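1. Could you look at this predicted model? Sequence included:
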Amino acid sequence: MKRTSSKTTLITRAGYQQLKNEHDELWFKKRPEVTRIVSWAASLGDRSENADYQYNKRLLRQIDSRIRFLRKRLDTLSIVDYSPQQEGRVFFGASVVIEDDDGQTLSFRIVGPDEIYGRNDYISIDAPMARALLKKQVDDMATVQTPTGLKDWYIVAIHYPDAAL
């Protein structure tokens, strides 16, 4: 549940919907359930030694904190939809296949920082790799600063998953 705030406010429509669904799940389903448990546990009497009350009260605070974060974040995000003008070049929302001189290939989609959690196939638009690839096209080379030094990557394919929507 822990996510850090990000400087980029771009997000794909699917990413925005995912955050909105998380908010709605917490607000309309999870929070009322936990609130009922807290009320029930409080009615039992001594709250200082009531594990149900203490645990669920802490859970309620975590849920409320996440709801506050999501509401603020959803208000600041800018949804970026696919545009046919993007075809042939790497921009936000692109799925890219790249290859290095050793034949190692990587495949990922460039998305907003709020969308990368729990995904191995997404990278943030803020990542050095994404920044190096922006505006490039197939067969272009991008040089990326890595922990082991500079590394060259060649763009093999560019696809926009949202193009068919």
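-> Here it is on my side, so go on.

2. switch to C-alpha atoms for all contacts and neighbour counts from now on
-> Will do.

3. Closest to the centroid, which residue in this structure?
-> residue 115 (1.4 Å; C-alpha atoms, centre = their mean).

4. Could you report the separation of it from residue 137?
-> 24 Å (C-alpha to C-alpha, to the nearest Å).

5. same question, residue 102
-> Taking C-alpha to C-alpha, one finds residue 102 at 20 Å from residue 137.

6. Residue 100 too?
-> Distance from residue 100 to residue 137, by C-alpha to C-alpha: 15 Å.

7. cool, and residue 101?
-> 18 Å.

8. for residue 10, same thing?
-> 22 Å.

9. neighbour count winner among the two?
-> Legend: neighbour count by other C-alpha atoms under 10 Å for residue 10 and residue 137, higher for residue 10 (23 against 20).

10. which residues touch that one?
-> The contact partners of residue 10, by C-alpha atoms under 8 Å, 6 or more residues apart in numbering, come to 77-80, 111-113.

11. with those in mind, which one is nearest to residue 93?
-> residue 111 (5.4 Å; C-alpha to C-alpha).

12. which one's the longest strand in the protein?
-> strand 149-159 (DSSP state E).

13. Quick one: residues in contact with that strand.
-> Contacts of strand 149-159 (C-alpha under 8 Å, 6+ apart): 87-90, 94-101, 136-145.

14. Show me what the helix or strand hosting residue 55 is packed against.
-> In this structure, residue 55 sits in helix 51-76 according to DSSP states H and E. With contacts taken as 3 or more C-alpha pairs under 8 Å, 6 or more residues apart in numbering; DSSP states H and E, helix 51-76 sits against helix 13-25, helix 31-42.

15. Now distance to residue 128 too, for those, in TSV please.
-> Converted to TSV, the helices and strands packed on helix 51-76 look like this (distance: least, C-alpha to C-alpha, whole Å):
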stretch	distance to residue 128
helix 13-25	21
helix 31-42	38
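
16. Next one for the comparison:
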Amino acid sequence: MIDRPNYITPAGYAALRAEYDRLFGDERPKLVETISWAAGNGDRSENGDYIYGRKRLREIDRTLGRLSAKMKAAKVVDPARQPDKAKVYFGATVTIADEDDSQRTLTIVGNDEADAGAGKVGWDSPIARALRGAGIGDLRRITLPGGEKEYEVVAIIYPLP
């Protein structure tokens, strides 16, 4: 199971909670009602509504279990309350520049919130691990799938409280 805390931002926790509530309070009860109606229609072996409904109910129950475990292990960390805003820690939005002076902005979030397309990298990702504790002007060598690259930390921003 999960042996260490699952760091997550307040917004990330709210998203997990909203998904759990949507599945548990809305989708699952409707599905149970459909399955109950389909079961009353006779032969269940060829009843598509019943078969599909039971399959979807198992999927929802697995998802609810997974979300519940994530929320139970979650350690909500508000980046706005970070005491040392001069260094890169959880929740920081960091601008880095490579050797070619090409800049990239990343926000370090919980692993469950990671979305590379939106510039959100998980706390345990290689780039986030390399940037932890870095200050403005620090150089960090990061091993990426395409090879090693060196980045300079150009800016560090935390959300306002």
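-> Done, it's in. These figures come from a predicted structure and were not determined experimentally.

17. TM value for the aligned chains?
-> The TM-score (TM-score structural alignment, normalised by the length of the second structure) is 0.91; 159 aligned residues with a C-alpha RMSD of 1.8 Å.

18. show me what contacts the residue nearest to the centre of the first structure?
-> By C-alpha under 8 Å, 6+ apart, the neighbours of residue 115 of the first structure are 11, 15, 122, 124.

19. Same question for residue 11 of the first structure.
-> Residue 11 of the first structure touches 77-80, 111-115, counting by C-alpha under 8 Å, 6+ apart.

20. Would you list the buried entries among these?
-> For these, a burial check counting by 16 or more other C-alpha atoms under 10 Å picks out 77, 79-80, 111-115.

21. which element is the residue in the first structure sticking out farthest from the centre on?
-> In the first structure, the greatest distance from the average C-alpha position (C-alpha atoms, centre = their mean) is reached by residue 45, at 42.3 Å. Assigned by DSSP H and E, residue 45 of the first structure belongs to neither a helix nor a strand.

22. what do you get for residue 129 of the second structure?
-> With DSSP H and E as criterion, residue 129 of the second structure is part of helix 126-131.

23. What's the match for residue 91 of the second structure in the first structure?
-> Aligned counterpart of residue 91 of the second structure in the first structure: residue 93 (TM-score structural alignment).

24. Next, the contact list for that match, please.
-> 12, 80, 82, 109-111, 160-162.

25. 6 Å instead, please
-> By C-alpha atoms under 6 Å, 6 or more residues apart in numbering, the contact list for residue 93 of the first structure reads 110-111.

26. Same question for it, what's its three-state structure.
-> Here residue 93 of the first structure is coil, with the state taken from DSSP: H, G, I helix; E, B strand; the rest coil.

27. Just give me the match in the first structure for residue 37 of the second structure.
-> Match for residue 37 of the second structure (TM-score structural alignment): residue 40.

28. Any idea how many residues pack against residue 87 of the second structure?
-> Residue 87 of the second structure: 21 neighbours (other C-alpha under 10 Å).

29. same question, residue 21 of the second structure
-> By other C-alpha under 10 Å, neighbour count at residue 21 of the second structure equals 14.

30. quick one: it and residue 15 of the second structure, what's the gap?
-> 10 Å.

31. Then residue 48 of the second structure?
-> 33 Å.

32. Ok, residue 153 of the second structure next?
-> Taking C-alpha to C-alpha, one finds residue 153 of the second structure at 30 Å from residue 15 of the second structure.

33. between these two, who's got more neighbours?
-> Using other C-alpha under 10 Å as the criterion, residue 153 of the second structure and residue 15 rank with residue 153 on top: 23 against 13.

34. For the nearest residue to that one once chain neighbours are set aside, pull up the helix or strand it's in.
-> Leaving aside its sequence neighbours, residue 153 of the second structure sits nearest to residue 96 (C-alpha to C-alpha, 6 or more residues apart in numbering; 4.6 Å). Here residue 96 of the second structure sits within strand 93-97, counting by DSSP H and E.

35. Counting by contacts, list what that strand packs against.
-> strand 103-109, strand 147-157 (3 or more C-alpha pairs under 6 Å, 6 or more residues apart in numbering; DSSP states H and E).

36. Repeat the analysis, applying 10 Å as the threshold.
-> strand 103-109, helix 126-131, strand 139-144, strand 147-157 (3 or more C-alpha pairs under 10 Å, 6 or more residues apart in numbering; DSSP states H and E).

37. Flag every buried residue along the third one.
-> Of all the residues in strand 139-144 of the second structure, those buried under the rule 16+ other C-alpha under 10 Å are 139-140, 142.

38. what does the first one give?
-> Within strand 103-109 of the second structure, the residues that qualify as buried by neighbour count (16+ other C-alpha under 10 Å) are 105-109.
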